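Enquirer: the amino acid sequence is not available; the structure is as follows:
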């Protein structure tokens, strides 16, 4: 386990230094409200220096927000021991406090988190169908673009029907998406969820 100097936790914000970049996590008393890869590399570098984040992987550290602790533990398992998460499929996610958004958008986020486990992929059309609106693949795509908790709600597992990895708004875009998919392949054969 990493030491206390490997991560920084403020009351409702934590940073996690991962292989895909610095991740900023925000939480309420109910759960995780935001999880984003810091895109601006110079800003990420200054945060790393400011908070003395020294190692690539950081582990949980007691904070004043148990929801942040749970998210940090989940990220540690995702990046360092994904086989542990694979055992539980989608079920062992940190608690989320998602914005209301539209009913369909929220349903798409929750459907993705509940039905497309680590090591599986789906298409926008299949995700729309799982969420109860088979003709709404574009709306499912829009829901992915507005996903506030990337990686936990795994929008990187949603691929275009035409093939390839498609777009990704986190980190370095499609390069980050491909890295996440390749990382999940180390846990076993990548499969298409239906």
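Expert: Sure, I can see it. No experiment lies behind these values; they were computed from the predicted model shown.
Enquirer: C-alpha from now on. contacts and neighbour counts both.
Expert: Fine.
Enquirer: could you report the distance from the closest residue in space to residue 21 that isn't next to it in sequence to residue 84?
Expert: Closest residue to residue 21 apart from its sequence neighbours, by CA to CA, 6 or more residues apart in numbering: residue 37 at 6.3 Å. Look at residue 37 and residue 84: by CA to CA, to the nearest Å, they are 23 Å apart.
Enquirer: more crowded one of those two?
Expert: For residue 37 versus residue 84, neighbours defined as other CA atoms under 10 Å are more numerous around residue 37 (24 against 14).
Enquirer: so that one touches residue 19, yeah?
Expert: No. If you go by CA atoms under 8 Å, residue 37 and residue 19 don't touch, sitting 10.6 Å apart.
Enquirer: contact partners for the residue nearest to the spatial centre of the chain?
Expert: The centre of the chain sits closest to residue 151, judged by CA atoms, centre = their mean, with a distance of 1.3 Å. Residue 151 makes contact with residue 35 under the criterion CA atoms under 8 Å, 6 or more residues apart in numbering.
Enquirer: try this one side by side with the last:
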């Protein structure tokens, strides 16, 4: 085999995915239906506005990423516990999620930022994009922090809604600005909307 063929074979081996089982369910929440997906390691993905079309796209991406077709399994232990904790959160009775998490859908800088956010920005508080960049030792990476928030596979559990602009603006949000406002209002950071 020539050098080109060897490189192609190596690239194919490098991109081969070891199949991992994925289970999923959709739960109702204070912000609409959420898709919850888990692997044996823990909760791996949360998707907002889980209409059938959104659900199907998310499941296709998860299947590609984990090398297997996700299976609907609302009674799985991790999904049952996640559903219970989400219900408590939206009822105002839970301020910290205590779930095993599968971090495999994020890596590098994104994972570093998301872990900092998950452990160091508590319920009812906010942090600026630049502040979060400084916390992870990258003071000039505010835009990269924004990109990490947009790529967060575990919103609400890893609370990207708590990251705001330094000038007081609400910033962006993958679940939509109204969803971000509702989450911040639930946590007492913003007033509840009048209507």
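Expert: Yep, it's here. Predicted model only: the values in this text are computed from it and were never measured.
Enquirer: TM-score them against each other, please.
Expert: TM-score for the superposed chains, counting by TM-score structural alignment, normalised by the length of the first structure: 0.71, backed by 151 aligned residues with a CA RMSD of 2.3 Å.
Enquirer: trace the residue nearest to residue 21 of the first structure over to the second structure, please.
Expert: Using TM-score structural alignment, the partner of residue 37 of the first structure in the second structure is residue 48.
Enquirer: hang on, that match packs against residue 34?
Expert: Yes. Applying CA under 8 Å as the test, residue 48 of the second structure and residue 34 come out as touching, 5.0 Å apart.
Enquirer: what ranges do the helices span in the second structure?
Expert: 3-15, 52-66, 77-90, 108-120, 129-135, 142-150, 177-186 (DSSP state H).
Enquirer: residues near the corresponding residue of the first structure for residue 36 of the second structure, how many?
Expert: Using TM-score structural alignment, the equivalent of residue 36 of the second structure in the first structure is residue 25. Burial measure for residue 25 of the first structure: 21 neighbouring residues, criterion other CA under 10 Å.
Enquirer: OK, contacts around residue 25 of the first structure?
Expert: By CA under 8 Å, 6+ apart, the contact set of residue 25 of the first structure is 13, 14, 15, 16, 32, 33, 34, 35, 36, 68, 71.
Enquirer: go again using 6 Å as the cut-off
Expert: 13, 14, 34, 35 (CA atoms under 6 Å, 6 or more residues apart in numbering).
Enquirer: list the contacts of the last one.
Expert: Shown in contact with residue 35 of the first structure (CA under 6 Å, 6+ apart): 24, 25, 149, 150.
Enquirer: leaving out sequence neighbours, find the closest residue to the second one.
Expert: To tie it back to what came earlier, the one meant is residue 25 of the first structure. The shortest distance from residue 25 of the first structure to any non-neighbouring residue, by CA to CA, 6+ apart, is to residue 35 (4.5 Å).
Enquirer: same question for the third one.
Expert: Counting by CA to CA, 6+ apart, the nearest residue to residue 149 of the first structure once its immediate chain neighbours are dropped is residue 35, at 4.4 Å.
Enquirer: check the first one too.
Expert: Nearest non-adjacent residue to residue 24 of the first structure, counting by CA to CA, 6+ apart: residue 15, 4.7 Å away.
Enquirer: quick one: contacts for that neighbour?
Expert: Applying CA under 6 Å, 6+ apart, the residues contacting residue 15 of the first structure are 8, 23, 24.
Enquirer: swap in residue 180 of the second structure?
Expert: Contacts of residue 180 of the second structure (CA under 6 Å, 6+ apart): residue 161.
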